[in-house]
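Engineer: Sequence first, then the predicted structure:
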Amino acid sequence: EGFRFGAIDAAVIYMLPQILKDYMGDFPQIELFAQVAPSRYLVEDLLMNRSEFAIISLPLAHPKIETLSLVTDEMPLVVGADHALAQRARVRPEELAAEAMILFHEDSVSRKIVDERLAETGVSPRVVMEMRSPEAMRKLVEAGVGVSFLPRMTVAESLELGLLSDVEVAGVRFSREIGVAWRRGRYFGPAIRHLLDAIFRRYDRFDEWVDDRSGVPV
């Protein structure tokens, strides 16, 4: 017995390890397979019934998909420790136009958020690299190749170690939601429900996950 689910890389690295360890210890007979990919591909898997659920970047609006947010992850502007902006607490949006930007690939939810917030300020970023891996982006920013907007869960350790600095962009907030997505109306067997219950409990969303009328997970 087993099942397949999907998750963006940040969820696998920073959100799920202890949950999965506990689950596999409690249910050693269940075989798990996790597909790690960008959100758009995970949604395709849901629509094609290749995955039971997925942990993705939100928002997502699709008539066949239901979602429930787990966390809000800030996406600060981060620069290398030796970058000129590293000593600044705040920059004006227009100052970013001259910076070499390392951004998520243009088809990602996180990139859309960054593009929309910058567009609101009238800034057109000078993009020098587009990538899908936040870990690779973090390493490049640490090396001084460019600056980026990266999820705080991805850069927290580097900030603590002084390898990166985060700089506020005046008047603009960059953040994304990470949550669970599943195909609308899908029935979950006990093995899948146990894992979903554990995820929602860990992030204090179990009450929202439980149907108010029946008292059982939807």
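Structural biologist: All right, it came through fine. Nothing here was measured: the structure is a model prediction, and the numbers come from that model.
Engineer: Please count neighbours and contacts with C-alpha atoms only from this point.
Structural biologist: Noted.
Engineer: where along this protein do the helices fall?
Structural biologist: Applying DSSP state H to the chain gives helices spanning 9-10, 17-26, 39-47, 109-121, 134-142, 152-161, 190-202, 206-209.
Engineer: try this one next to it:
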Amino acid sequence: MVKEKAIDFGYILDSPCTVSGIESLHVEKQSMVIVIPLNHPFTECETIHLNKLENETLILTEKGCTYRAFLLDKLNKNNIPHNISMELSSVETIKKAVENNWGIGFLPAFTIGKSDNVVAIRYADDELNFYSQLIYKKEKTEQKVFNSFMSLFN
């Protein structure tokens, strides 16, 4: 939508944006976590590597989500069998499903709060490269209001 000029800015969670004509400001590198119920065997782990997800029942976001695509691509490239039991559009619904022992989730760490009744274990992967990014068209940088807005992120 930014590229088509339908909106001036976008705020995304993705690998670094490399779309022609679009600039991006990396706001913060994001870590991902495996979200598990309180009684799951992984609760003793400090980190979880891809191979630990073998045959786990996954509760994921819907198709089109960048971090879902990242995880499934890694599982498939490494021939790791897995089962997707649910595809949900809401992070809160995913956390509730995990809390109810219906599977495990894969979410950005910032989505898990202290009051959630789930455990978040850091997902360890050297190829994981997700950032919160503000994306915009380069020609917008000439506008005073744009520069004022951008200064909020610097």
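Structural biologist: Right, received. Where do you want to start? Computed from a prediction, not measured in an experiment: that's the story for all the values here.
Engineer: quick one: TM-score?
Structural biologist: In this superposition the chains share a TM-score of 0.81, using TM-score structural alignment, normalised by the length of the second structure; 152 aligned residues with a CA RMSD of 2.5 Å.
Engineer: mind listing what residue 43 of the first structure touches?
Structural biologist: Residues near residue 43 of the first structure by CA atoms under 8 Å, 6 or more residues apart in numbering: 54, 181.
Engineer: What lies in contact with stretch 45-63 of the second structure?
Structural biologist: Stretch 45-63 of the second structure has contacts (CA under 8 Å, 6+ apart) with 34, 68-69, 74-75, 80-91, 94, 97-98, 102-106, 121-125.
Engineer: er, stretch 70-84 of the second structure actually
Structural biologist: If you take CA under 8 Å, 6+ apart as the criterion, stretch 70-84 of the second structure is touched by 50-51, 53-60.
Engineer: what about that stretch, start to end distance?
Structural biologist: According to CA to CA, to the nearest Å, stretch 70-84 of the second structure extends 14 Å from its N-terminal end residue to its C-terminal end residue.
Engineer: That stretch: which residues count as buried?
Structural biologist: By neighbour count, and taking 16 or more other CA atoms under 10 Å as the criterion, the buried residues in stretch 70-84 of the second structure are 70, 75, 80.
Engineer: next one: that stretch to chain centre, how far?
Structural biologist: Relative to the centre of its chain, stretch 70-84 of the second structure is centred 16 Å away, using CA atoms, centre = their mean, to the nearest Å.
Engineer: do stretch 89-96 of the second structure as well
Structural biologist: When distances are taken as CA atoms, centre = their mean, stretch 89-96 of the second structure is centred 13 Å away from the chain's centroid.
Engineer: And for stretch 91-104 of the second structure?
Structural biologist: Chain-centre distance of stretch 91-104 of the second structure: 16 Å, with CA atoms, centre = their mean.
Engineer: In the first structure, what range does it match?
Structural biologist: Counterpart in the first structure of stretch 91-104 of the second structure, with TM-score structural alignment as the criterion, is residues 134-147.
Engineer: List the contacts of the matching stretch.
Structural biologist: The contact list for stretch 134-147 of the first structure (CA under 8 Å, 6+ apart) reads 10, 77-83, 99-104, 128, 131, 148, 150-151, 154-155, 163-164.
Engineer: hmm, back to that, and the helices of the first structure: which comes nearest residue 182 of the first structure?
Structural biologist: Distances from residue 182 of the first structure to each of those were compared using CA to CA; the minimum, 6.6 Å, belongs to helix 39-47.
Engineer: what's the angle from the closest one to helix 109-121?
Structural biologist: Relative orientation of helix 39-47 of the first structure with respect to helix 109-121: 130 degrees, computed using axes from the mean of the first three to the mean of the last three CA atoms, to 10 degrees.
Engineer: Would you enumerate the residues in contact with residue 112 of the second structure?
Structural biologist: Counting by CA under 8 Å, 6+ apart, the residues that residue 112 of the second structure touches are residue 120.
Engineer: counterpart of residue 41 of the second structure in the first structure?
Structural biologist: Taking TM-score structural alignment as the alignment basis, one finds that residue 41 of the second structure is matched in the first structure by residue 84.
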